[in-house]
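Engineer: Pasting a predicted model and its sequence here:
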Amino acid sequence: MAEAHQAVAFQFTITPEGIDLHLSYQALNQIYLSGLRSWKKRISRIKNGVIKGVYPASPSSWLFVVIAILATMYMQSDPSMGLIAKIREHLPPSLSLSAQGQKVLSVLLFSTLLWMSLILALRFCLKLLLSYHRWMFELHGRISTKTKVWATLVRLLSSRKPLLYSYQTSLPHLPVPSIKDTLERYLESVKPLLDEAGFQRMTRLAAGFEKSLGNRLQKYLKLKALWATNYVSDWWEEYVYLRSRSPIMVNSNYYGMDFLYVTPTANQAARAGNTITALFLYRRKVNREELNPSRIPGTVIPLCAAQCERMFNTTRTPGEETDVLQHWQDSEFVAVYHRGRYFRLWVYRAGRLLSPREIQYQIQRILDDTSLPSPGEEKLGALTAGNRTPWAQVRKQFFSSGVNKRSLDCIEKAAFFVTLDDQEEGMMGENPSVNLDRYAKSLLHGKCYDRWFDKSFSVVVYKNGKNGLNAEHSWADAPIVAHLWEFTLATDTFHLGYTADGNCRGEIEHSLPPPQRLSWNIPLQVQTQVSESLAVAQALADDVDSHVFPFREFGKGRIKKMKMSPDSFVQLALQLAYYRDRGTFCLTYEASMTRLFREGRTETVRSCSNESCEFVLALEAGEDREHCRKLFRKAAEKHQNLYRLAMTGSGIDRHLFCLYVVSKYLGVESPFLKEVLSEPWRLSTSQTPVQQMELFDLVNHPEYISLGGGFGPVADDGYGVSYIIMGEEMINFHVSSKHSCTETDSHKFGSQISQAMMDLMTLLNPDFKEASKANPDKQL
């Protein structure tokens, strides 16, 4: 009861002598400190708004302009060419200002207008500079004079340290490619996948579309591009993600893993304490805009940071026809799930973030709680794992008021979701490869009810201290979450650390109120729907065939020595592996980003090209080694060019997707667009970027290697492949497919990838084969 008494700021009793008032100074102090933190945050937002609003100038430059104008006026010179006098004439008459005061006020007004005009001019110049992308297509060591001058100007305008969102208004808008260029690139991409008759048919469909409906749809799209910040992103978010009625578990959500070899502590509560603390430290940096803007590696070219805005305090709420992303400005608690119970854990007290040791203490209280789930509570999370429409209907009918609404609000408004899993996961035991596969499946779907798949991301902490996360996809793409997770792992291990006995560091305030158990009143109708959603989700989860393996024969170091892009090398290895696995080629999806543009998200690189197919066929036919090398390098250069085109707004698929959306709004049918949008991606690939290698000292601590993350298969008869290029000597792969397809096998395809990687390196460097025999594969 002590906590309940402390929660009351004052008490009073009525006596014959009057009112006896008893103030609780501790409670009032807590109220004061909490309010102080709130005001500090408001002031910080206002300050950051001013700083980024005038970027690439600085607020102090206003004073410089004012002093310069006043100095010239003192020297009997008028830099305004009469404008200051005009401003003075139009000032309202005032008895309180002398003639000299009116003159100074006129100078201040003119200086402010001039300063704002200069800011707009600088911002416009920066936007023009950031619209130049030819530098990306120039060969290393053969940089043109134009590009050198451009790079110098960009550095000059970017010399002042920016905030996270400083570049947002200076980023160019995503351009709309011409219909002709998109159709030409599309036909080129499908040529190796069609026979002669099929290609001629598709060529006729494309030509008919260009001459008739295409130009009409293009006009509407260009109109949208003039009006909207980004002509793709809002439709992509709505129609690809939010309007989907199938489960988001496996189909959309993806996962991120812990370190491969190291678990910093085996204490579950301690690992949760440090992980939660690190995530809130990252949120603080986002809120204060203290994170450096992401850039193209090795350059000063900024990337759009808009996706960071909805990282925390965000939930995807279900609707009968379309879901909605809800974001709250701030949240001082997390929602925690453990053994069928839901808790609200406050991580701030009187405006102070609890220490890692205090959060560990609170987590341990949850772990030690022996209470049982209320009826229907244990598997309630299955509603977020099943089909969206039933979840929307149940939510509207049974979670719109009362205790259920209050508890659901606690989950949806939480900063993020935490699952304290009672299983042990990771690379362990006598069969570490199988355990890694199980670890991936656990993060991807768990038990189908012990994650809240609607949250922007859910952190999972296992019984043995291993951790990971599951992320909802609609609000942002994987590189944003990867950046967050890199910071979390590094901060947890190298900054916060643990004591010798595996506990978190810091002091404990034992008077902390315990975590609040959420209450539910789950009627039988809801329990029935929970069972139905769980059955749908369980069938989906059981069908996932996951395989995770580290490829340790070589990494990007050896690939770069061959003067080859590591990403192109891996993509060509995937093409070779798929051909060996299925005896044919397929439409291949590789995710690329368009964050060079404002509110940019992704574009597709169609990695299966004429050049890649020609190379694979020549290699498999046993043609001359030198000829195969030439074809290999030609295919790699083609892939690099396709990637550059996608990054710079000249991709194929987002343009065709938006044309299709316009056609639906106009109520017109296009056989060409319908066929293009229905083509299956039997090989869907994505590279998890390593963006903050400076956080990890792999020279002195090579064991701290991240496993990266993965996703479920996109096509029922295809593969999903994610890979992360870690350090110089390792590439980690995540392969997924479906057990229900007799033609796919994730483990078999993983072996094909490993063999293809070896064969390609041997092709480029014949000496590698002998070296690999002398140093056989290490077993997990």
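Structural biologist: Ah, there it is.

Engineer: switch to C-alpha atoms for all contacts and neighbour counts from now on
Structural biologist: Noted.

Engineer: what sits against the nearest residue to Asn29 once chain neighbours are set aside?
Structural biologist: The shortest distance from Asn29 to any non-neighbouring residue, by CA to CA, 6 or more residues apart in numbering, is to Ala350 (7.9 Å). By CA atoms under 8 Å, 6 or more residues apart in numbering, the contact set of Ala350 is Asn29, Gln30, Ile31, Tyr32, Leu33, Ser34.

Engineer: ok, now Val65?
Structural biologist: Going by CA under 8 Å, 6+ apart, Val65 touches Ser111, Trp115.

Engineer: quick check, it in a helix?
Structural biologist: Yes - counting by DSSP: H, G, I helix; E, B strand; the rest coil, one finds Val65 located in a helix.

Engineer: one step back: how about the contacts of Ala350 in CSV, adding neighbour count and distance to Ala392?
Structural biologist: Listed next are the contacts of Ala350 as CSV, based on neighbours: other CA atoms under 10 Å; distance: CA to CA, whole Å:
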residue, neighbour count, distance to Ala392
Asn29, 13, 42
Gln30, 18, 39
Ile31, 15, 37
Tyr32, 14, 40
Leu33, 16, 39
Ser34, 17, 36
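
Engineer: ok, structure two:
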Amino acid sequence: MEESIDKYLKSLLPIVTQEELNLITALAKEFSKSEDAEKLQKFLILKSSTSKNWLEDWWYDAYTTNRDSLVTQNMGAIIPKSCISNTSQLGIASQIIHHLMTYWTLVRQEKIEVTRSRGTNWDMYQVYNLFNSCRVPSLPKDCIERYFCTEKEGHCPSHVVILCNGHIWKLETHRDGVVLSIPEIWYKLDLIRTNSNVTVENSIVKLTTLNRNDWAQIRESIIENNELNFELFRTIESAAFCLTLANDCVENDSELMKYSLFGSPLNTYCDKNLNVIVLRDGKACLQAEHGNVDAISLFAPCDFAADQFQDDPKLSGESSRINVNVYYYSNFGAAYCKQKKLYADTIVQIALQMAYLKTHNKLAPTYETASTRKFFHGRTETVRSLTPDLAKYLKACEDSATNETLKTLFFDAYNSHNTLMDAARDGKGIDRHFLGLRRAQSAMMSYGENLEIPFLDHPSFAASGGNGNFLMSTSFLGYNENGCFGYVVPMCKDGYGAFYRINNNRFNF
């Protein structure tokens, strides 16, 4: 408890005044020695002793209790290789289905290589959530249904759902246990597109974009009206994934990235684990329900598919408040950073904070994702990347300090970030701990104990980014040169999302 509080107070240094810091420090120190703190911490320790991951159910609840439209909760991404291919819409779509279902088969056979980072094996549970899952609307919270199982575990649905002009089609992808060939899938998609030329404007697909309470009530009434509708819903919800044949075209990567979340409401069944959208000109993007898997896990099968794309001439509301831009910075990349023995991710975090300062003349409380997949069913922890050392370095830059001073301060900031990242990956971050304290507080309140956490109630917690108020939400998305990269909307209405791939000689933002 004291360790988390000390880290939190340090994160406030660049944000609050000395007077505010003194007040918050007093509140936090008083709380850490209180009986309430002892009870809450004991609750978390007890929970951790009876489950392999004390945070897991609460973490899923953080997503499934959110009643906003999934359009602003889901993750959007693009498949860059589709943008440079001269293959047609059906050519790209048939290849995506074939290669994703090949990956699906490898997961079923438990042949996916274990992910490693800095010599540490990661938990692979999320791989089993990539396919055949769906976030089903319900009250008071949604339910994540999973239908995937390995070959050892038994039968698994092998169909995908095809959306086209509001029509919903079921496409079986296997024959005698073998994935259909690309030409076979192309032929079936051609039949689907030909027979979907009249748009269904009142398609049920649109309803998945609604507020979750409204959609839950409507879905329930549809099922009550006819029991067959439940089986039809289950066909969609149990599919490996959805793929859309869209009529639209876009001009560039930025438009495609925005389209992934804010295209036609007929294009995505938002509840599904994965929606792949293939535009008329063959460009492809995707939308994914973010509560079930993290982005870095989702990109693996998409990159697997994109790496095998081939040119084949024979196969030939909310959005108005969101600006989406894709940038490629080509002056250097991971190779240069490795040569200088620097972590490229840390360089990006320093650069983002400097860019925010130059743009807005102030510093930004910033969230960076750290993976906790070295632990059982691990997901993520927050790295509060605006550190006191980074604030000192940026001030020295503005004050035109000497190069020697800047170098010293730069490495102070650089090392501080790396220390925080390492701690977060080791399960020693603070934000999940504080989430646990809040959930413990709620649980104990149901037993009649009214426990207080005054330092988390103070406005400085939200000002520092707590409760989903980080002005910059950032995440490193991997090293694959031509891999997928995507985004979620910013946490704040006046905030930024900065998500990036790091290649050998280029950064993709």
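Structural biologist: Looks like it came in fine. Given the structure is predicted, the values throughout are model-derived calculations rather than measurements.

Engineer: quick one on the thing from earlier: so which of the contacts of Ala350 of structure 1 belong to helices?
Structural biologist: Mapping those onto helices (DSSP state H) picks out Asn29, Gln30, Ile31, Tyr32, Leu33, Ser34.

Engineer: which non-adjacent residue is nearest the fourth one?
Structural biologist: When you say that, I think you mean Tyr32 of structure 1. Ala350 (7.7 Å).

Engineer: what does the second one give?
Structural biologist: In space, not counting the residues next to it along the chain, Gln30 of structure 1 is nearest to Ala350; the distance is 4.6 Å by CA to CA, 6+ apart.

Engineer: any idea which helix or strand carries the aligned partner of Lys395 of structure 2 in structure 1?
Structural biologist: The alignment partner of Lys395 of structure 2 in structure 1, by TM-score structural alignment, is Leu617. Using DSSP states H and E, Leu617 of structure 1 maps to helix 610-620.

Engineer: check the fit of that helix onto structure 2 and give the mean distance.
Structural biologist: The superposed helix 610-620 of structure 1 is, by mean CA distance after the TM-score superposition for structure 1, a mean 0.4 Å from where its aligned residues fall in structure 2.

Engineer: Now that helix: buried residues?
Structural biologist: By neighbour count on 16 or more other CA atoms under 10 Å, the buried set for helix 610-620 of structure 1 is Asn610, Glu611, Ser612, Cys613, Glu614, Phe615, Val616, Ala618, Leu619.

Engineer: how near is the last one to Tyr25 of structure 1?
Structural biologist: Applying CA to CA, to the nearest Å, the value for Leu619 of structure 1 to Tyr25 of structure 1 is 80 Å.

Engineer: Output the contacting helices and strands for the helix holding Leu617 of structure 1.
Structural biologist: With contacts taken as 3 or more CA pairs under 8 Å, 6 or more residues apart in numbering; DSSP states H and E, helix 610-620 of structure 1 sits against helix 566-582, helix 625-647.

Engineer: who's in contact with the closest residue to Arg283 of structure 1 other than its chain neighbours?
Structural biologist: Of all residues not flanking Arg283 of structure 1 in the chain, Phe312 sits nearest, at 7.2 Å (CA to CA, 6+ apart). For Phe312 of structure 1, the contacting residues are Arg283, His327, Ala415, Phe416, Ser456, by CA under 8 Å, 6+ apart.

Engineer: what about the strands in the stretch 201-350 of structure 2?
Structural biologist: Along the stretch 201-350 of structure 2, the segments classed as strands by DSSP state E, counting those that start in this stretch run 242-245, 275-278, 284-288, 328-329.
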